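In: Give me coordinates for this.
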Amino acid sequence: MLVPPKKNQYALRAIFELAKHMDQGPVKISEIATAQSIPLRFLEVILNQLKASGIVDSKRGFYGGYFLVKPPNQVSVGDVMRFLSRDLSPSDCIACVSKTSCPFDGQCAFSSMWIRVKQATFNIYDETSFQDLIDREQDAGWSSQQ
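Out: Sure, this is the predicted structure:
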């Protein structure tokens, strides 16, 4: 099972929460942390990093907080995942047993399969906007907020 790192999951949940509050003004970091069960200290770092993506921004002061720069239907999960994985080389193996140097030196029988898995995963990420996620939550009746 391919599950994104916890940091990426937290980032997606934070942006999801901001998307749910679009056009309601900035959202305090403590509210995001509580609503999405994200440790506050991690969330502070993640949101600060996400500001560099152009997806989120912040406003200082008593009425400050974080907000989405674009509408939720214009931000895909793929946008966020690409930004978060920007330090990885496109040729990096997503499942290599060694993160520093591959013992198979590019002669891995699994390499092309992992590349296809990564491409298929990003196709799903790219096809999923944050508005899609909000709609799914509302349709399922999971959200207590509106």
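
In: can we go C-alpha only for contacts and neighbour counts from here?
Out: Will do.

In: any idea which helix or strand comes after the strand or helix carrying residue 82?
Out: Using DSSP states H and E, residue 82 falls within helix 77-84. Next helix or strand after helix 77-84 toward the C-terminus (DSSP H and E): helix 111-127.

In: helices and strands around the helix or strand just after that following helix, which ones?
Out: Remark: after helix 111-127, the chain's next helix or strand is helix 130-140, criterion DSSP H and E. With contacts defined as 3 or more CA pairs under 8 Å, 6 or more residues apart in numbering; DSSP states H and E, the packing partners of helix 130-140 are helix 6-20.

In: another one to check against the first:
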Amino acid sequence: MKLSTKGRYGLRALIDLALYSETEPVSINTIAERQGLSERYLEQLMALLKKNGIVKSIRGASGGYSLAKPASEISVGDILRALEGNLEPVDCGGLNPEEGCSASGTCVTKYVWQRINESITNTVDEIMLDQILAESRKMPEQPSGSGRNCKG
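Out: Model (predicted):
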């Protein structure tokens, strides 16, 4: 499975938001500057995250974005599904009873696809945003905009 920039940049932006929005909302341009991302692209990602109830926006001079719920209640899976959609790397009709598959009864590869899909889902749903924040606080402070060199 390969994530697009939506998932990769969106996760980075959410980590940044969670780190800096504990006392006040954070503006898009502040996140974009710290992470080396386009403001326009970040606006699109935040709109998807807002639509899915992960962030909320506050209007006004001191407005911006903050988490819609505690970081301990937001999984990486929630974030990636909001930005990427379905995370299953293989779309197998044999795994979905409503779709059906003519070879479902004799196809042994569906077992492989099911195990891969379950592994990905379990992994991203077990990692909570607060765990990532705890890990990021252990790392040495990086200069502003250092996210530009990060491939993730």
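
In: Quick TM-score on the pair, please.
Out: Once superposed, the chains reach a TM-score of 0.76 (TM-score structural alignment, normalised by the length of the first structure), with 132 aligned residues with a CA RMSD of 2.5 Å.

In: mean shift between the helix holding residue 82 of the first structure and the second structure?
Out: For helix 77-84 of the first structure, the mean deviation from the second structure after alignment is 1.8 Å (mean CA distance after the TM-score superposition for the first structure).

In: Check which helices and strands that helix sits against.
Out: On a contact count with 3+ CA pairs under 8 Å, 6+ apart, helix 77-84 of the first structure meets helix 6-20, helix 111-127.

In: mean per-residue distance, the first one to the second structure?
Out: Average distance, helix 6-20 of the first structure versus aligned residues of the second structure after superposition (mean CA distance after the TM-score superposition for the first structure): 1.1 Å.

In: And for the longest one?
Out: Comparison of helix 111-127 of the first structure with the second structure after fitting gives an average deviation of 1.9 Å (mean CA distance after the TM-score superposition for the first structure).

In: What residues sit buried inside that helix?
Out: 111, 115, 122, 125, 126 (16 or more other CA atoms under 10 Å).

In: didn't the first one look like it was pressed against residue 117?
Out: Looking back up the chat, that one is residue 111 of the first structure. No: using CA atoms under 8 Å as the test, residue 111 of the first structure is too far from residue 117 to be in contact (10.0 Å).

In: re the thing from before, in the second structure, what residues pair with the helix holding residue 82 of the first structure?
Out: With TM-score structural alignment applied, helix 77-84 of the first structure matches the range 76-83 in the second structure.

In: Flag every buried residue along that stretch.
Out: 76, 77, 78, 79, 80, 81, 82, 83.

In: Format the helices and strands packed on helix 77-84 of the first structure as a markdown table; extra columns: distance to residue 28 of the first structure.
Out: Shown next, in a markdown table, are those (distance: least, CA to CA, whole Å):
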| stretch | distance to residue 28 of the first structure |
| --- | --- |
| helix 6-20 | 10 |
| helix 111-127 | 27 |
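
In: Tell me which residue of the first structure is furthest from the middle?
Out: Distance from the C-alpha centroid of the first structure peaks at residue 107, with 31.7 Å (CA atoms, centre = their mean).
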